[in-house]
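pasted the sequence and its predicted model underneath.
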Amino acid sequence: MDFPKLLRMLRLDAGLSLEGLAGQVHYSRGHVHNVESGARPATADFAAAADRALCSEGLLEHQWRRDQDRARDAHLASAMTAALRRSRDLAQMPGLDVDDLAADAADLAVEYLSAPPGPMLQQAHQVRQEVTGRLRQRHHRPGERAELYVAAGRLSGVLAYAALDLGDARAAMEHCRAALRCAEFAGDTELLVWVRGTQSLIARFEQDFVAASGFVDEGLQHAGRVPGTGLARLLCGRAQCLANLGDSAGSNAALDAAWAARDEAVGQDAVGGLFTFSAAKQQYYAGSALIWLPGRADNERAAEQAGAAIGLWQEQGPAERSLDDEHLAHVYLATARAQLGDVEGAAAAVEPVLSLPAEMQISWIVKRMGRLAGVLSGPRFAGSRSAVETVEAIRAAG
């Protein structure tokens, strides 16, 4: 039942006419009629007034909020479907014409670091629609083909991240296929390496670490020829795969190799935001890898690296500070501390994440908070009031 139907039912149950309810909520009879018929959306103020007038004890306000959530989810689902359809089109295109929207794609990649994934998915889709619309109408200048390929590829990359953060790994992989196709057409090896790293990330999300390792290997075939941080990112992805497969020595070696690659890198990444691998992100990857290993030394390094990542991000501006990753770093720090037996430290580390609004609770946070709750619910912490309270707070936040 939606808000208009519930409003009508409660009004009739109370024996009130439209005019009678209108007098109590201080809206016109026509306004109340239009809300009941669905011709006019109710506002929060109207819902609160009707709730008081009909003594529904919060029922009407609750239903109004549910309707708002459903409408938002339906709008987002529509955008996701349309974006996915366009990625399939791009993946099948034999070639693209060009436009000069590269700056918009680069700006979205930076903006993504501090914005919820839902709005970012919609914005990236809208910009990419403009790119593909102009190319189909041949509104471009000669010689800009590669630039448009790169812009379309980066926008597809933003869409891949947004889809994954919203929990749809299959859609994320399709957006990556479109991005890879664009990178190949443009001859942009840096973008190609980034896409392979992102495909590995998606496979790791799905816990397919064999496939994830394969994507890393494919990226490494080209990473030595590109400037910037692509090689370091791939090596950190390999470390995550090895840690999840139980290889402590291999994971730590890959992390060490990633720091060496960063030190030896020549040149800068072409754009920032999602398309660069900052030092904070590299420390975050180390923490997120090593928490999957049982050894004390691994968890001590995980805690140190996650904590260092948080410290770096808190000193940076919006163009470099990745809020989602910063929140996850708190979860990884808490997990490492819990596995080291430090319940109070784990509770303190995860506390900033517990109050995040729903739109910031990306799929990675939900998954990793669930694992932290599992660790704290183990027999090791039986009888720990702090562990019980933290698990309760995690479940309430989810």
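Structure's in. What do you need?

every contact and neighbour count from this point should use C-alpha atoms.
Will do.

now do the contacts for the residue positioned nearest the centre of the chain.
Central residue of the chain (C-alpha atoms, centre = their mean): residue 165, 2.8 Å from the mean position. By C-alpha atoms under 8 Å, 6 or more residues apart in numbering, residue 165 lies in contact with 117, 362, 363, 364.

ranges for the helices of the stretch 101-250 of the chain?
102-111, 117-136, 145-165, 169-186, 189-205, 209-223, 230-244, 248-264 (DSSP state H, counting those that start in this stretch).

buried residues in the shortest one?
Translated: helix 102-111. Using 16 or more other C-alpha atoms under 10 Å as the test for burial, helix 102-111 gives 102, 105, 106, 108, 109, 110, 111.

let me have those in JSON lines, extended by distance to residue 337.
Formatted as JSON lines, the buried residues of helix 102-111 follow (distance: C-alpha to C-alpha, whole Å):
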{"residue": "102", "distance to residue 337": "43"}
{"residue": "105", "distance to residue 337": "39"}
{"residue": "106", "distance to residue 337": "37"}
{"residue": "108", "distance to residue 337": "35"}
{"residue": "109", "distance to residue 337": "32"}
{"residue": "110", "distance to residue 337": "31"}
{"residue": "111", "distance to residue 337": "32"}
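
just checking, what packs against the longest helix belonging to the chain?
Taking DSSP state H as the criterion, the chain has its longest helix at helix 59-92. Judged by 3 or more C-alpha pairs under 8 Å, 6 or more residues apart in numbering; DSSP states H and E, helix 59-92 is in contact with helix 3-13, helix 44-53, helix 117-136, helix 145-165, helix 169-186.

distance to residue 237 for these - can I get that in JSON lines?
What follows is the helices and strands packed on helix 59-92, written out as JSON lines (distance: least, C-alpha to C-alpha, whole Å):
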{"stretch": "helix 3-13", "distance to residue 237": "47"}
{"stretch": "helix 44-53", "distance to residue 237": "46"}
{"stretch": "helix 117-136", "distance to residue 237": "22"}
{"stretch": "helix 145-165", "distance to residue 237": "15"}
{"stretch": "helix 169-186", "distance to residue 237": "16"}
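
looking at those, which is nearest to residue 378?
When the helices and strands packed on helix 59-92 are compared for distance to residue 378 using C-alpha to C-alpha, the nearest one is helix 145-165, at 28.0 Å.

and the angle from the closest one to helix 169-186?
170 degrees (axes from the mean of the first three to the mean of the last three C-alpha atoms, to 10 degrees).

list the contacts of the residue lying closest to residue 333 once chain neighbours are set aside.
Nearest non-adjacent residue to residue 333, counting by C-alpha to C-alpha, 6 or more residues apart in numbering: residue 303, 4.9 Å away. Contact partners of residue 303, counting by C-alpha under 8 Å, 6+ apart, are 287, 332, 333, 334, 336, 337.

hmm, try it at 10 Å
With contact taken as C-alpha atoms under 10 Å, 6 or more residues apart in numbering, residue 303 is in contact with 284, 286-288, 290-291, 297, 309, 329-330, 332-338, 340.

take a look at this one as well, against the first:
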Amino acid sequence: MVDHDEITAARRALGRHLAHLRKEAGHTQHGLARLVQYGRSSVANTETGRQHPERPFWTRCDRVLRTGGVLTAEYDRIADLHHRRHRLAATPGSINAAVWWEPEDTITARRSALATAADDARLKHLEDEIRQAIADNERYPPGALVARLRPLRVSIDQLMAGRQHPPQRARLYAAAAHLSGLLAALALDLRAFHVAHAYAAEAFDLAHAAEQPDTQAWARATQSLIAFYTGNHRDALAYAEDGLRHAGTGPHRIRLMINGQARALAHLGDRDGVDRAVGRAFDLLAEHPPDGQEVSTSLTLGPYCPTRAAANAATAYLTLGHPTDVTRHLTTAIVAFDTAQLRGPQALSRLDLATAHLHADDPDQAAELALQALALTAEHRFESVHQRTHQFLTAAHSLRHHPQIRDVADLLADRRHPRTAPPAGLRSPT
């Protein structure tokens, strides 16, 4: 009869062989785990013989480590020994004929599946990557970020098809919601408006399914942003107000008030409403002091900073035709955005200030600021910058023959007809 200790020894030897091949290939346990799409603990436990993964694990290791199939072949040999042992144990008259018990390895495999379907290390990697992409959203071209997010989308879909403990499942849904919200903003920048709406709605649905009010508030703020830049200002206001109901006392209230309510109300002509929203937002800044001097990102998972709030207030007051308020709010904001090298805000704040200079009868300075904005985003495709430049040119219509104003118009026309098409939006999972 095949001895149990023989099988155990063979499995440990296979684990040691995996560790040897991994080190020779220059991979850490965490690095190999990412490549074979298992948790780091799975790799570690397998190498020490405490865990016995199924055949797909070994075929992935063979492929990544380019072993020629030696690991899978040894796994198959050990599996054959295991099956022979249990067939003999189940033979009538055998001393081990207690066939009502599940094999020990079946129980171990089930425990492993529960523990490693989405371990903390893999979830943390996804969360960190999504946070970094949100931080890079206004620094790099949207098309480049879309390409960077493709493998994250695949990883999240794989995890969502598996099993996790409830706390891990909640984290996974939050990560999926944040990824969909980020993809919505990128689709907006790339003028894929229907895709943007679909991703933003998906972000809220994921947060709603997970019953996470904070993530729901963040998703509503993103939906408000999409609605604002697609000209649906009443929808933008409605999303912002519903987001505030979910936000409670959380950090997203500032963004919802200043980016959502104030700007939408300005387009609806409600000066008093804008003043109230801006005032409440700045009052809330005292409850959420900034963490250091960094400028918060547009899709921040925390509270808006004073610089971001000031820039959004300036946009609202510009819509109402109050250039003095615009200049007051942008005096320090532009310097902060320049220091942070956030290309989108650098351009948008200059365009708002440029339009304010038009109201102050200073076309030369206005045109110079607009040209700076377009130069800063020459390698990017920001729909918000395109729209704000168009608004600047509309305000400058009576000065359309001014040489520098014509330069702004020509540059905008060139951007509307790029040499290469933007990448298509990612397909939203169903």
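Right, received. Where do you want to start? None of these values were measured; they are calculated from a predicted model.

give the aligned range of the longest helix of the first structure in the second structure.
Counting by TM-score structural alignment, helix 59-92 of the first structure falls onto no part of the second structure.

now that helix: how far from the chain's centre is it?
15 Å (C-alpha atoms, centre = their mean, to the nearest Å).

trace residue 312 of the first structure over to the second structure, please.
By TM-score structural alignment, residue 312 of the first structure lines up with residue 336.

so its match sits against residue 310, correct?
No: with contact defined as C-alpha atoms under 10 Å, residue 336 of the second structure does not count as touching residue 310 (11.0 Å).

compare neighbour counts for the two and give me the winner.
Counted by other C-alpha atoms under 10 Å, residue 336 of the second structure and residue 310 do not tie: residue 310 has more neighbours, with 25 against 19.

chain neighbours aside, what residue packs nearest to residue 345 of the first structure?
That would be residue 337: by C-alpha to C-alpha, 6+ apart, it lies 6.2 Å from residue 345 of the first structure.

figure out the helix or strand that that neighbour lives in.
Element membership of residue 337 of the first structure [criterion: DSSP states H and E] is helix 323-339.

after that helix, next one along is what?
helix 343-354.

matching residues in the second structure for that next one?
With TM-score structural alignment as the criterion, helix 343-354 of the first structure aligns to 363-374.

in that stretch, what counts as buried?
Result for stretch 363-374 of the second structure [16+ other C-alpha under 10 Å]: buried residues 363, 365, 366, 367, 368, 369, 370, 371, 372, 373, 374.

mean distance between that stretch and the first structure after superposition?
Following superposition, stretch 363-374 of the second structure is found to deviate from the first structure by 1.8 Å on average (mean C-alpha distance after the TM-score superposition for the first structure).

name the nearest of the buried residues of helix 102-111 of the first structure relative to residue 89 of the first structure.
residue 105 (18.6 Å).

so who does the closest one touch?
So residue 105 of the first structure contacts 111, 123-124, 127-128, 150-158, 271 (C-alpha under 10 Å, 6+ apart).

how about a cut-off of 6 Å?
Listed by C-alpha atoms under 6 Å, 6 or more residues apart in numbering, the contact partners of residue 105 of the first structure are 151, 155.

tell me the counterpart of it in the second structure.
By TM-score structural alignment, residue 105 of the first structure lines up with residue 130.

what about the helices in the stretch 301-430 of the second structure?
306-319, 323-340, 343-359, 363-376, 383-395, 403-416.

out of these, nearest to residue 257 of the second structure?
helix 306-319 (9.3 Å).

which residue numbers in the first structure go with the closest one?
Helix 306-319 of the second structure covers residues 279-292 of the first structure once aligned (TM-score structural alignment).

check stretch 342-351 of the second structure too.
The alignment of stretch 342-351 of the second structure onto the first structure (TM-score structural alignment) spans residues 322-331.

now the matching stretch: buried residues?
Result for stretch 322-331 of the first structure [16+ other C-alpha under 10 Å]: buried residues 322, 323, 324, 325, 326, 327, 328, 329, 330, 331.

how much space between the equivalent of residue 192 of the first structure over in the second structure and residue 252 of the second structure?
Using TM-score structural alignment as the criterion, the counterpart of residue 192 of the first structure in the second structure is residue 216. Distance, residue 216 of the second structure to residue 252 of the second structure, using C-alpha to C-alpha, to the nearest Å: 10 Å.

same question for residue 65 of the second structure.
45 Å.

and for residue 123 of the second structure?
Distance from residue 123 of the second structure to residue 252 of the second structure, by C-alpha to C-alpha: 23 Å.

ok, residue 229 of the second structure next?
20 Å.

comparing these two, which residue is more hemmed in?
residue 252 (26 against 16).

from residue 331 of the second structure, how far out is that one?
Residue 252 of the second structure sits 25 Å away from residue 331 of the second structure when distances are taken as C-alpha to C-alpha.

same check on residue 4 of the second structure?
To residue 331 of the second structure, residue 4 of the second structure is 76 Å away according to C-alpha to C-alpha.

what's the answer for residue 61 of the second structure, then?
57 Å.

repeat for residue 89 of the second structure
On the measure of C-alpha to C-alpha, residue 89 of the second structure and residue 331 of the second structure end up 82 Å apart.

how about residue 242 of the second structure?
Residue 242 of the second structure is 32 Å from residue 331 of the second structure, by C-alpha to C-alpha.

do the same with residue 265 of the second structure
Distance from residue 265 of the second structure to residue 331 of the second structure, by C-alpha to C-alpha: 23 Å.

compare those two (neighbour count), which wins?
residue 265 (23 against 14).

what's the match for the more buried one in the first structure?
In the first structure, residue 265 of the second structure lands on residue 242 (TM-score structural alignment).

what's the neighbour count on the closest residue to residue 104 of the first structure other than its chain neighbours?
Closest residue to residue 104 of the first structure apart from its sequence neighbours, by C-alpha to C-alpha, 6+ apart: residue 127 at 7.4 Å. Residue 127 of the first structure has 18 neighbouring residues, counting by other C-alpha under 10 Å.

can you find the partner of residue 5 of the first structure in the second structure?
Residue 5 of the first structure maps onto nothing in the second structure, by TM-score structural alignment.

quick one: contacts for residue 5 of the first structure?
By C-alpha under 6 Å, 6+ apart, no residues touch residue 5 of the first structure.

tell me how far it lies from residue 13 of the first structure.
Taken as C-alpha to C-alpha, the span from residue 5 of the first structure to residue 13 of the first structure is 12 Å.
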